[in-house]
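Chemist: Here is a sequence with its predicted model. Questions after.
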Amino acid sequence: MTPITPRRALLGAAMSAPLAAPALFRGGKAGAQTVRALRFGHVQPPDGEVNRGINRAAEALREFSGGRMRLDNFPASQLGGEREMLTQVSSGTLDLCITGPGVLGSWVRPISILEAPFVGRDFAHKLKMFEHPAVQASFRQLAESRNMRPLDPFYYGTRHMTTRDKAIRVPEDLRGLKMRVPEAPLFLDMMRAFGAAPTPMSLGEVYLSLQTGVIDGQENPLPTIAANKFMEVQRFINLTGHILVPLVPVISNSAWTAMPEADREIFRRAMREGIKLSDDLVISAENRLRDEFASRGSQIIESDRPAFQRALTAMYARYEDVWGRGVLAQLNAL
């Protein structure tokens, strides 16, 4: 599944709505020049594709602003787990973090549709979903009720399951297994529908939990599995391909309103540079990692994806009231 290369102003409508917020920016002096400093916290590992993209965005921001703006990057859960950092962004004590729509759905529930299982033919299709009026309305609600604004998404990859002792070919194979999921209601409901025992935890806790047997498996895109070295403590890669993932950076209202419009455009341009690098790295990694994992002794399992999709029929029906009647069908038809 390949994301499109051109980036459009996907979230322009959601980002343009005026909101009252204090114009605060942490910064210092660079000679006689005031430097606007933005702090970006996230859970991705230092060598991961997303972190490398954020580093590129920081370089581009310094370049495009002539040194007037700076992006300070804090990877690997240095500032807390995803939910902790979202709370910090909401309160304005952290400028930016990045997370999936499933986690944002804990704050504004309809946003979770963007990370729903088996929704989206490819990433180009997923990007079109971001422009849908119902999705834009959810992003405006996030800005108004939680004081954070979404930016254009990164391509995170397609999620697959890994397990220690048992191959997963059909949902019934998951029965009773303790599977790590992000701290998001949609993921909990998905794993329950498959018959597993979902165990929510931050990404930084997963390796040790796999190693010590606290959990039996986890699910993530192949590049994330590689960057976090999960296959050192997992035997099977089960190609369920159950979710095509956008990661959404969010910026606090206070940081956003502190920037003049010209600086916002510089910031958007810099982020697009980082997004392109990260997306390209993820695509490249997905294209090579299956064979690399197999060459290192991992067992690659071709899971029955239609069986997993059928297992979610009742869950989709329940979520119609969360996402809005008919919205899922409309997004699939784009």
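Modeler: Alright, I've got the coordinates.
Chemist: C-alpha only now, for contacts and for neighbours.
Modeler: Noted.
Chemist: if I look at E82, how far off is A30?
Modeler: Counting by C-alpha to C-alpha, to the nearest Å, the gap from E82 to A30 is 32 Å.
Chemist: Give me the more crowded residue out of these two.
Modeler: E82 (26 against 10; other C-alpha atoms under 10 Å).
Chemist: can I assume that one is in contact with S202?
Modeler: Yes: at 6.9 Å, E82 counts as touching S202 under the criterion of C-alpha atoms under 8 Å.
Chemist: list the residues that contact both of these two?
Modeler: Residues touching both E82 and S202 (C-alpha atoms under 8 Å, 6 or more residues apart in numbering) are V43.
Chemist: which ones are touching the nearest residue to I301 once chain neighbours are set aside?
Modeler: Of all residues not flanking I301 in the chain, N238 sits nearest, at 4.7 Å (C-alpha to C-alpha, 6 or more residues apart in numbering). Counting by C-alpha under 8 Å, 6+ apart, N238 touches 160-163, 167-169, 300-303.
Chemist: can you check L79 too?
Modeler: 41-42, 85.
Chemist: Tell me the spacing between it and V248.
Modeler: 18 Å.
Chemist: I54 too?
Modeler: I54 is 12 Å from V248, by C-alpha to C-alpha.
Chemist: Could you measure from the nearest residue to L222 once chain neighbours are set aside over to F293?
Modeler: Excluding the flanking residues, the one nearest L222 by C-alpha to C-alpha, 6+ apart is E286, at 6.2 Å. Separation of E286 from F293 (C-alpha to C-alpha): 11 Å.
Chemist: show me where the stretch 51-200 of the chain has strands.
Modeler: All strands of the stretch 51-200 of the chain, identified by DSSP state E, counting those that start in this stretch, fall at 69-74, 96-99, 148-150, 154-163, 178-181, 197-200.
Chemist: Pasting the second one now:
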Amino acid sequence: MEVCFMKKNFMVILLILCAIGLMAEGSKEATAEKKPVLELTLADTGSGPNSPLTISGTAWKNEIERLSGGEIKVNYFTQSQLGGERDLMEGIQAGTIDLYLGSTGVAATFIPEMNVFNLPFLFLNREHCEEVEFGPLGKEIVSFIDKYPGFKGLAIGGAGWRYPMNKVRPVKKPDDFKGLKWRTMEVPMHLDTYRAFGASPIPVAFTELYMALKLGTVDGQENAPSITYPMGFHEVCKYYTTLPVLLNGDIYVMNKTKWDGLSEKHKDIIMKSAQVAARALNQAFQDEDEKALQAMIEETGLQVYRIPGEELPPFIEATKSVWDKYLPQFPQRLREIALEIRDLGKKYQ
């Protein structure tokens, strides 16, 4: 009896050990199945957690990983961790970075067709932007990116504007710009836009802009509220106008060689997730710009003039010379696209 009992116990223990072994093997297999089959590097120059770029980049990473069911892991570097916008565009070309989102302004030095976004009053509000960005015209603009070595275009986004702000007087009509010294980006179309208003554009490094405003080296600057607020410009300026002069547009791109090596399934995931990220960018601009405006009003009594659509035509007319100068320099199809976008905007005036 004792021998039988011991044999039975031995068999039970053996079965338990076998079961444990099988469970361990199954666990290893499950872990192996969850291991990403592809890792991608995503980079941008977002300024922090509340930056529209960082919000969009986070949404892009999360959506890629969600749609792929863990097959793709995205290593996300924001806040210029891998360099400035030019560095990141060069990194995409070289293949040291896989995914990038950043301004159309810098992108235009690599992809000249992106200069279309530097035309004044090209887009008048978020609805106008999204009608283009997520429609046939936007798809066509994105396709231009593919012409240039190293780049695969995925999406365009951006529904935030470089609103004019100054320390002298409210801007409610074009003449209110006259005689004011205005800091703008050193982009020819931006400079000529403010000259057309009658202002004197003066180049100032962004890092030196606060002191330039405080000392009167310049009277005004133009940036989105979500950028203006953390820089403290409302401490030295009194007036802000929600005038949609120039758009803060952004592109979503991938390294072409990396793209070519993807499966069709993964290509579809990258493309769809870029659209989600672009919409997140637009929503972030709306949310964060409004929060920034309210904070500046509460902190310093900043006077904000929310210009209605019916008051835009005089400003648009004032900058007609910029269109007349630069539009003929565009390739024919890009000229046609710019005019189509402008015509779409008439219903928003």
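Modeler: It's in. None of these values were measured; they are calculated from a predicted model.
Chemist: Give me the TM-score for this pair.
Modeler: TM-score for the superposed pair, counting by TM-score structural alignment, normalised by the length of structure 1: 0.74. Supporting figures: 305 aligned residues with a C-alpha RMSD of 3.5 Å.
Chemist: hmm, back to that, so for I54 and V248 of structure 1, which residue has more residues nearby?
Modeler: Neighbours per residue, other C-alpha under 10 Å: of I54 of structure 1 and V248, the larger number sits with I54, 26 against 20.
Chemist: Kindly state which residue of structure 2 is aligned to the more buried one.
Modeler: Aligned counterpart of I54 of structure 1 in structure 2: G57 (TM-score structural alignment).
Chemist: wait, what's in contact with its match?
Modeler: With contact set as C-alpha under 8 Å, 6+ apart, G57 of structure 2 has these partners: 42-44, 76, 78, 101, 277.
Chemist: 7 Å instead?
Modeler: A277 (C-alpha atoms under 7 Å, 6 or more residues apart in numbering).
Chemist: now swap in R169 of structure 1 and tell me
Modeler: Contacts of R169 of structure 1 by C-alpha under 7 Å, 6+ apart are 301-304.
Chemist: From D216 of structure 1, how far off is it?
Modeler: Taken as C-alpha to C-alpha, the span from R169 of structure 1 to D216 of structure 1 is 16 Å.
Chemist: Quick check: the gap between the closest residue in space to G324 of structure 1 that isn't next to it in sequence and Y156 of structure 1.
Modeler: Using C-alpha to C-alpha, 6+ apart and skipping residues adjacent in sequence, the residue nearest G324 of structure 1 is P110, 7.4 Å away. Noted for P110 of structure 1: a distance of 20 Å to Y156 of structure 1, by C-alpha to C-alpha.
Chemist: Going by residue numbers, what spans are helices in structure 2?
Modeler: Secondary structure of structure 2 (DSSP state H): helices at 2-34, 52-67, 85-94, 104-107, 126-133, 136-145, 188-197, 209-215, 225-231, 256-260, 264-300, 313-318, 320-326, 332-344.
Chemist: gap between the last one and the chain center?
Modeler: Read it as helix 332-344 of structure 2. Centroid separation between helix 332-344 of structure 2 and its chain, computed with C-alpha atoms, centre = their mean, to the nearest Å, is 22 Å.
Chemist: Would you mind listing the buried residues in stretch 179-198 of structure 1?
Modeler: 179-188, 190-198 (16 or more other C-alpha atoms under 10 Å).
Chemist: Mind naming the longest strand for structure 1?
Modeler: strand 236-252 (DSSP state E).
Chemist: What is the distance between it and the centre of its chain?
Modeler: With C-alpha atoms, centre = their mean, you get 6 Å for strand 236-252 of structure 1.
Chemist: and that strand, how far from structure 2 on average?
Modeler: Mean deviation of strand 236-252 of structure 1 from its aligned counterpart in structure 2 after superposition (mean C-alpha distance after the TM-score superposition for structure 1): 2.4 Å.
Chemist: Pull out the buried positions in stretch 301-313 of structure 2.
Modeler: For stretch 301-313 of structure 2, by 16+ other C-alpha under 10 Å, it's 302-304, 312.
Chemist: again, but for stretch 93-108 of structure 2
Modeler: So stretch 93-108 of structure 2, judged by 16+ other C-alpha under 10 Å, has buried residues 93-95, 97-108.
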